[in-house]
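[1] based on what follows, work out the 3D shape:
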Amino acid sequence: MTQTTTQPAAKATTKAARTQWLQDNGVYVAVAALLLFNALFTTNFLTVGNFTTQLVQAAPVLIVALGMALVIGTEGVDLSVGAVMALAAAIIPLYLGAGPLMAITMALVVGVLCGAFNGFLVAKVGIQPIVATLALLVGGRGLALVIANGQLVQLRDPSFLELGTGDVLGLPISVLIAGVLALIIAGVTNRTTFGRQLVAIGGNRKAATLAGLPVNRVLVGVYAICGALAAVAGVLATSRLAASDPADMGMLMELSAITAVVVGGTPLTGGKVRVLGTVFGVILMQLVRATLIKHNLPDSIAQMIQAAIIVAAVYVARERR
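    Next up is the predicted model:
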């Protein structure tokens, strides 16, 4: 009787271990498999020039995904990141005459204020994150269009445009900024009291409150950081485009960021933040899109594959629970 009871339990334990391994390491295996596929079947894919192009395109997505990972770590979500990018793009031409530093600073201030507003609605007012950030998703882009008079504005300041086109020792500045921010977010998450509080709140918000943790302050801070990172992504994307285009800037960026975070192993239920997994999640989605383009498949196919990947990632997370 004991042996009969033990066997199902052992099988369940083995399945849980496999599921956990898949969630923790699946994104790395997928990236390696995709690189191997391209090495065998895609001409001129594994070149320095192509990799540089892919990294430049992925950099803004990674920056937004880092902020999204922190928010999801608190069992929340921020649907307004694309709108914040659009607001940052709309603000830049207004202050670029006073210098690139002033324009970038004002864009970051707007991003922080937008994020803090989201955090206030979630932490203080008690609105569900998906509802609180949905309001800014709609209203933020509308405000950006009003600020820009609904027009695309060409930018010609060489110092500002250098952010999107320049490099340091052959490494594009945008990629360098994304890498530095990834290291900072990893350090904040793993080595600071704020990071530990963030994870604790995501794991059990009620218990964190009873334990005396500054729940409201941490939540507002997390959303403010997410807004600031979205603004950074908007600045870099605007610089690379050499134009302020609030109508299209950051469109569907929230979906790309959520996909990268979930595929990277950060559970939607909160309580955990996987920064390295998020980085590889962004790389995976960029490689998928680039591979399909190289093989002359339409972008709609890439979107369907992206949807299938996120469904699979959420299913694996569900099985683990």
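
[2] drop to CA atoms for contacts and neighbour counts, all remaining ones
    Will do.

[3] next, the buried residues of stretch 155-164.
    Using 16 or more other C-alpha atoms under 10 Å as the test for burial, stretch 155-164 gives 155, 160-164.

[4] need those residues in TSV with secondary structure, can you?
    Listed next are those as TSV, based on DSSP: H, G, I helix; E, B strand; the rest coil:
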residue	secondary structure
155	coil
160	helix
161	helix
162	helix
163	helix
164	helix
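
[5] which residues touch residue 272?
    Residue 272 is in contact with 73, 199, 202-203, 266, counting by C-alpha atoms under 8 Å, 6 or more residues apart in numbering.

[6] 7 Å instead?
    By C-alpha atoms under 7 Å, 6 or more residues apart in numbering, the residues touching residue 272 are 73, 199, 266.

[7] same check on residue 113?
    Applying C-alpha under 7 Å, 6+ apart, we find residue 113 in contact with residue 224.

[8] neighbours of the residue nearest to residue 279 when sequence neighbours are not counted, just the number please.
    Spatial nearest neighbour of residue 279, chain neighbours left out: residue 62 (6.4 Å); criterion: C-alpha to C-alpha, 6 or more residues apart in numbering. Number of residues near residue 62 (other C-alpha atoms under 10 Å) recorded here: 30.

[9] one more sequence to fold, the one below, so I can look at both together:
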Amino acid sequence: MTIAEDTTGSSRRFNLAAWLSRYGTLLAFLLLIAFNVVATPNFLSLQTLNVNLTQVATIVIVAVGMTLVIATGGIDLSVGSLMAIAGALAPMILMGAIAPTTDPLVVLPLAFIVPLVVAGLLGWFNGFLVTHYSIQPIVATLVLFTAGRGIAQVMTNGNLQVFKNPPFQFVALGHVFGIPTQVLIMIVVVAAAAFLIKGTALGRQILAVGGNEKAARLSGIPAKRVKRFVYVISGVLAGLAGLIVVARNSASDANLVGLGMELDAIAAVAVGGTLLTGGRANIIGTLLGACVIQLVRYTLLANGVPDAAALVVKAALIVVAVYIQQSADRT
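    This is a model prediction of the structure:
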């Protein structure tokens, strides 16, 4: 083999790895759609579209917050537990267990505001542990991953909270111009995060901190403040997803709300092309990654494959996505 031939081969490998890193998620998404159009009955029905969109909405919302955290070089394992806490607080407020009044004009706003504020404060706590005590993010967020669900269980005494409040549940069960409300919320969250990253100085600071924190600090970027900010956003979005889940189910179960969501969110980020080492944030990629994960699960279930198999496929997708990212970076 000549030097010229070797150089050409390396160039081809580089081009393939880079192309897959950039467009692989979209390709997988399109292939899944094509397979289901051919092999899955009623895949093109509005009911199927509605089911998949509503199932993926909460994953996307949480995964967007996870993307911002990972972009700074962090990780947030507490999102599922924060969903459980927010999901426990809202019904308690609606049913008068916390609020001093049952006036709907007071209780309804509180049922949204209080859980989101609490989730944001707990997200700030994660960021505080990471920045003030220099605790590794995976360890810092493991605190609330473990304790957070316990807090939610203590709040509810481990009991299922069944409730009915149509104005509150509109956030999950309502439609605007025929589009599910939770899907519209998902779109707004994705659009806002994409604008944050691409169109603001704060977005550039987030990427700078994740790319090289020391250099970012030397250039005047308040790295600690930026890190705390992304953990707060991750907490708020996890809380929002928790509200949507309990509103959709008309019940809150602290044992189940948000269970495993941290893994789905990290998987969506990885499959979507965001580097798990930080310095990059592909918000649209995260959206596509979540859609791929949801479609994989739907495809397997619709074709008679046990749900447990989806976990294996999800793990394989993460491995492949990380391998492609590393291959693209090495070339």
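
[10] so which residue is smack in the middle of the first structure?
    Nearest to the geometric centre of the first structure sits residue 65, at 0.9 Å (C-alpha atoms, centre = their mean).

[11] ok, that one touching residue 255?
    No: using C-alpha atoms under 7 Å, residue 65 of the first structure makes no contact with residue 255, being 9.7 Å away.

[12] quick one on the thing from earlier: aligned to the residue nearest to the centre of the first structure, what sits in the second structure?
    With TM-score structural alignment as the criterion, the equivalent of residue 65 of the first structure in the second structure is residue 63.

[13] go on, residue 123 of the first structure?
    When the second structure is aligned by TM-score structural alignment, residue 123 of the first structure is paired with residue 131.

[14] doesn't residue 225 make contact with that match?
    No: using C-alpha under 7 Å, residue 131 of the second structure makes no contact with residue 225, being 8.3 Å away.

[15] so stretch 280-292 of the first structure matches what in the second structure?
    Under the criterion TM-score structural alignment, stretch 280-292 of the first structure matches residues 288-300.

[16] for the matching stretch, what is the distance to the chain centroid?
    Here stretch 288-300 of the second structure is found 14 Å from its chain centre; the criterion is C-alpha atoms, centre = their mean, to the nearest Å.

[17] what comes into contact with that stretch?
    25-26, 28-29, 32, 36, 52, 56, 59-60, 268-269, 271-272, 310, 314.

[18] in these, find the pair that's most separated.
    The most widely separated members of these are 36 and 269, with 23.6 Å between them, by C-alpha to C-alpha.

[19] of residue 131 and residue 225 of the second structure, who's got more company?
    Higher neighbour count among residue 131 of the second structure and residue 225: residue 131, with 19 against 12, using other C-alpha under 10 Å.

[20] skipping its backbone neighbours, what lies nearest the more buried one in space?
    residue 224 (5.5 Å).

[21] next secondary structure element downstream of the helix or strand hosting the match of residue 123 of the first structure?
    Following DSSP states H and E, one finds residue 131 of the second structure within helix 104-132. Remark: after helix 104-132 of the second structure, the chain's next helix or strand is helix 137-156, criterion DSSP H and E.

[22] quick one: which of residue 36 and residue 269 of the second structure has more around it?
    Relative neighbour count places residue 269 above the other of residue 36 of the second structure and residue 269, with 34 against 20, counting by other C-alpha under 10 Å.

[23] now for that one: which residues touch it?
    Counting by C-alpha under 7 Å, 6+ apart, residue 269 of the second structure touches 63, 67, 286, 289.

[24] the third one - that's part of a helix, no?
    Yes: assigned with three-state DSSP, residue 286 of the second structure falls within a helix.
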